[in-house]
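**Q** Make a model of this:
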Amino acid sequence: MSQAISEADDRMTRQEVFAVAVCIFINMLDGFDVLVISFAGPAIAKAWNLAPAELGLLFSSGLAGMMLGSLFLAPLADRIGRRPVVLISLMLVSAGMLASSISNGLYVLAATRVISGLGIGAMLAGLTATVAEYTPERRRALAVSLLQTAYPVGAILGGMISAIMISQLGWRSVFVLGGVLPAMLIPVVFFALPESLAFLSSRQQPDGLARLNAARRRLGRSELGEMPPRTAGADRRAGSVLALLTPEYRRSTLLITFTYVMVMMTLYFALNWTPKVVVDAGLSEAVGIQASVLVNIGGVIGASIFGLLAVRYREVRTLRVYMLACIAGLVAFGMVDMHSALLWVAAFVMGCFLHGITIGLYTLLPRLYPAEVRSTGAGWAIGVGRLGAIVGPATAGYLFDSGFGAASVYALFALPVLLAFVAVSRIDDRPAHGRAVQSAQ
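**A** Modelled structure (predicted):
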């Protein structure tokens, strides 16, 4: 071969750093777009006189769209490329958000939230694969963790901006903002975000070498004299859900999907119910919101630290430590005196490790699959995991209605994390032939 594809250094070109930065910013916008309905929900309920169940429909419609996008749109990234799917996702998010801003009824708004969710669900999986493939092996866990950390950062900043905009301009204004920003990113992605080198290397097309070298030039890399070696059957497996259940990947697929369901169940329980639990303890709604924000701030810090630790100790080992700390944090939060300063400590610790686990799983996913099924594997793990996000809050509501106290409920929701600990401990995260990221760098 005229030039080895595995250039030994871990350096990233400026163009690659910029491409990763664009992906991180996109994910930050996703964090805002997902939670914008939570920010605008009280104002919408007041304007349209919605019952709690009707408001719940609006909350769940976006989540349903995200699940469908992860399951059925994300696999397209393994067939047509990461870049086209990111562009399609941005268009869906922008169209859905702008349509939400002019909706005139509950069901119309719910439908527009599904459209936005489709784009966000596809993008979450696609961006994870894209950033993993832009980044050298040694820095991959850190890069993917930074990508996913942008999600809660977007939620925090979005909440601050939304509070001002809704009070000054009304609830429709935040949907306009959520639609305009993704639209502005479409030309940036089109002109500045090349296709993933790993994806191009995994495809066997007549103009494959020309397309690969064109992308390499845009990323500041030297050209190759021939296509890199490919895994047998790569084209046949590309974007195939059934490929995830072949003997080579079945174990990893079942374990990572089960882990996602368990973690999402506890995460969305904590995100949805923590403000209400604080208020039910006799504190104000403002304190409940502040506790929720602190959970997310803890998550940003915890996820950033996870990325640094995973670079040295690998993902599974770091996840196991985080999961044990998360179990302790959940139990402690349920038992803490919420009228004391310990409330803030417990909220921070719980968010640090619970969000850290979630984002840690995103860093693990790209390691489990080769380029031709990476986005498919990520999409299905994330999409099926959304079932846990639906079941968790509903189960908590039943438990609270049945008379269980906060200490018991938070302790019970530590059990899914314990089961996730058992499952993730059985995942092999060592680089393996045919499974390691084909960086083509």
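**Q** C-alpha only now, for contacts and for neighbours.
**A** Will do.
**Q** Centroid-nearest residue for the protein?
**A** Nearest to the mean C-alpha position of the chain, by C-alpha atoms, centre = their mean, lies residue 124 at 4.9 Å.
**Q** now the other sequence, so there's something to compare against:
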Amino acid sequence: MDLRARIDTSPMRPYQWLIVALCVVLNVLDGFDVMALAFTAKSIGAEFALSGSAIGILLSAGLIGMAIGALTLAPIADRIGRRPLILTSVAFATTGMALSATAGSEWQLGAWRVLTGLGIGGILACTTVIASEYSSARWRGLAISLYTAGYGIGATLGGLAAVSLQSQTSWRAVFLVGAALTGTVLVLLALLLPESIVFLAARGRATDLAAVNRTARRIGQDPVTALQAPTRDATARAGRVADLFAGTHARATLLLWAAFFTTMFGFYFVNSWTPSLLETAGLTKDQSATAGMMLTLGGTLGAVLFGMLASRWPTRTVLIAFSVLSALFMTLFIVSISLLTVAFILGIVIGGLVNGCLAGLYTLAPSLYGPRLRSTGVGWAIGIGRAGAILAPTAAGVLLDAGWRPAQLYFGVAGVVILAAVALLFLRPAPTVIPATTAPVAAK
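**A** A predicted model of the protein is given here:
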């Protein structure tokens, strides 16, 4: 049974789009969480009397948790399934958001930010994979791009919530709202999210057959009479990090890591520091917040645009173009902030291009690995990328304290993003997949 090939060549059914929509909602949580802290950073810094470097560390704390979650939880998903790990990870994120609202010091807040990030890291690694596995070949790029666009929606909501709630109460209310939303999503997932049908088919247990056929019918696929039972060796190898470097996987893995690291460096610098940097450069607080909103709005539009373009041209080609254009428009944006209308338009463009880059990487990454290694491969790529995300806000805070101007920071980050295009030029998809199944198991 080549179930993945059948999904690839069949039309997308409403249930498949529902699964993609659930993944979009999960990525909304990531955007809300990151931008909620970015827009409350000034208030938090004032309450706890923090320097620029200390604020940068707090901005990075959640990203550290995301990296740990992606690196450590993703391999577990290749062993136990995408669904149970997603539910566990969302529970972590809910708890972390709620506890962040109770923090009495920067150290407590940092610890709860790590817990929140741990959950989001596990969520992102699994949702990227499950959205890819339930999408057809024709619409996979658009499905992943819609998923990525969720970040911009969440970031916009996070920014609006931060501005409104801070004016009425305090920064703590922003995190309470985030916890309530995340908890609500956890209930929806428990009711609606299925296990990955590709994972179940690759795992090959006789007890999985009923679940495979139940979901297969809902996505318009014929039921099957047997699954392919994996060998003992294949089962033991599921989720092994060492297999990311087996055979031709090694080259693809290293280049993918480089592309994720440099792209996320640029992405999180732009999204985490732009409001504060524009205020430092002379804009008012409201103008800076508006420019930050333009970035997130552009992110939503850009991710969808990437998906539309990727349905007509190769994903890697579109991704390289977006990377080069991101670097170019970053330099144009920072030198045009005196012209507010131009700066706001460029902010939309930059947000779209940078978010489109992430959409491309999320689309490309799952295609490089087999079903028993896919969450591990994607999770580790995201985890390495988060190292760039962690470094970006921290480095920016240190450099600001050292006297760097906003323009210098933007020029430097543009150079980092160009390196992503270089890595992608050398990346060739479709390495050899490690076999996962052999003999059939009949239904019981």
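**Q** Give me the TM-score for this pair.
**A** Once superposed, the chains reach a TM-score of 0.90 (TM-score structural alignment, normalised by the length of the first structure), with 437 aligned residues with a C-alpha RMSD of 2.8 Å.
**Q** against the second structure, where does whatever helix or strand the residue nearest to the centre of the first structure lives in fall?
**A** Residue 124 of the first structure belongs to helix 106-134 when assigned by DSSP states H and E. Aligned using TM-score structural alignment, helix 106-134 of the first structure spans residues 106-134 in the second structure.
**Q** Next, the buried residues of that stretch.
**A** Neighbour counts using 16 or more other C-alpha atoms under 10 Å place 106, 109-134 of stretch 106-134 of the second structure among the buried residues.
**Q** now residue 157 of the first structure: how far from residue 307 of the first structure?
**A** Between residue 157 of the first structure and residue 307 of the first structure the distance is 22 Å, computed by C-alpha to C-alpha, to the nearest Å.
**Q** Neighbour count: these two, which is higher?
**A** residue 307 (27 against 14; other C-alpha atoms under 10 Å).
**Q** In contact with the more buried one, which residues are there?
**A** Applying C-alpha atoms under 8 Å, 6 or more residues apart in numbering, we find residue 307 of the first structure in contact with 141, 142, 143, 144, 145, 146, 360.
**Q** what about it, helix or strand, and which?
**A** According to DSSP H and E, residue 307 of the first structure maps onto helix 285-313.
**Q** whereabouts in the second structure does that helix align?
**A** Helix 285-313 of the first structure maps onto residues 285-313 of the second structure, going by TM-score structural alignment.
**Q** Going toward the C-terminus from the top helix by length along the first structure, what's the next helix or strand?
**A** Ordering each helix of the first structure by length in residues (DSSP state H) puts helix 14-48 first. Going down the chain from helix 14-48 of the first structure, the next helix or strand is helix 52-68, by DSSP H and E.
**Q** how big is the angle separating the helix or strand just after that next one from helix 106-134?
**A** For helix 52-68 of the first structure, the succeeding helix or strand toward the C-terminus, using DSSP H and E, is helix 82-101. Angle of helix 82-101 of the first structure versus helix 106-134, following axes from the mean of the first three to the mean of the last three C-alpha atoms, to 10 degrees, is 160 degrees.
**Q** And helix 82-101 of the first structure against the second structure, how far off on average?
**A** Helix 82-101 of the first structure, aligned to the second structure and superposed, deviates on average by 1.0 Å (mean C-alpha distance after the TM-score superposition for the first structure).
**Q** Wait, residue 112 of the first structure touches residue 93, no?
**A** No. At 9.4 Å, residue 112 of the first structure does not count as touching residue 93 under the criterion of C-alpha atoms under 8 Å.
**Q** Tell me the spacing between residue 394 of the second structure and residue 269 of the second structure.
**A** Taken as C-alpha to C-alpha, the span from residue 394 of the second structure to residue 269 of the second structure is 9 Å.
**Q** mean deviation of the longest helix of the first structure from the second structure?
**A** Compared with the second structure after fitting, helix 14-48 of the first structure deviates on average by 2.3 Å (mean C-alpha distance after the TM-score superposition for the first structure).
**Q** Can you give me the buried ones in that helix?
**A** Neighbour-count burial for helix 14-48 of the first structure [16+ other C-alpha under 10 Å]: 15-17, 19-41, 43-44.
**Q** which residues sit against the helix or strand encompassing residue 409 of the first structure?
**A** Element membership for residue 409 of the first structure, per DSSP H and E: helix 406-412. For helix 406-412 of the first structure, contacts defined as C-alpha under 8 Å, 6+ apart pick out 277, 330, 331, 333, 334, 335, 396, 399, 400.
**Q** Sketch out the strands for the stretch 201-350 of the second structure, chain order is fine.
**A** With DSSP state E, counting those that start in this stretch, the ranges of strands along the stretch 201-350 of the second structure come out as 226-228.
**Q** picking that back up, off-centre distance for the match of helix 106-134 of the first structure?
**A** 9 Å (C-alpha atoms, centre = their mean, to the nearest Å).
**Q** got it, and stretch 174-187 of the first structure?
**A** The answer for stretch 174-187 of the first structure is 19 Å, by C-alpha atoms, centre = their mean.
**Q** so which of the contacts of helix 406-412 of the first structure comes closest to residue 192 of the first structure?
**A** Set against residue 192 of the first structure, the nearest of these by C-alpha to C-alpha is residue 330 (42.6 Å).
**Q** The second structure: which residue goes with residue 84 of the first structure?
**A** The equivalent of residue 84 of the first structure in the second structure is residue 84 (alignment by TM-score structural alignment).
**Q** Please list all residues in contact with its match.
**A** residue 77.
**Q** From residue 18 of the second structure, how far out is it?
**A** Residue 84 of the second structure sits 18 Å away from residue 18 of the second structure, going by C-alpha to C-alpha.
**Q** Tell me the buried residues in the following helix or strand past the helix holding residue 124 of the first structure?
**A** Next helix or strand after helix 106-134 of the first structure toward the C-terminus (DSSP H and E): helix 140-169. For helix 140-169 of the first structure, a neighbour-count test (16+ other C-alpha under 10 Å) marks 140-156, 158-159, 162, 165-166 as buried.
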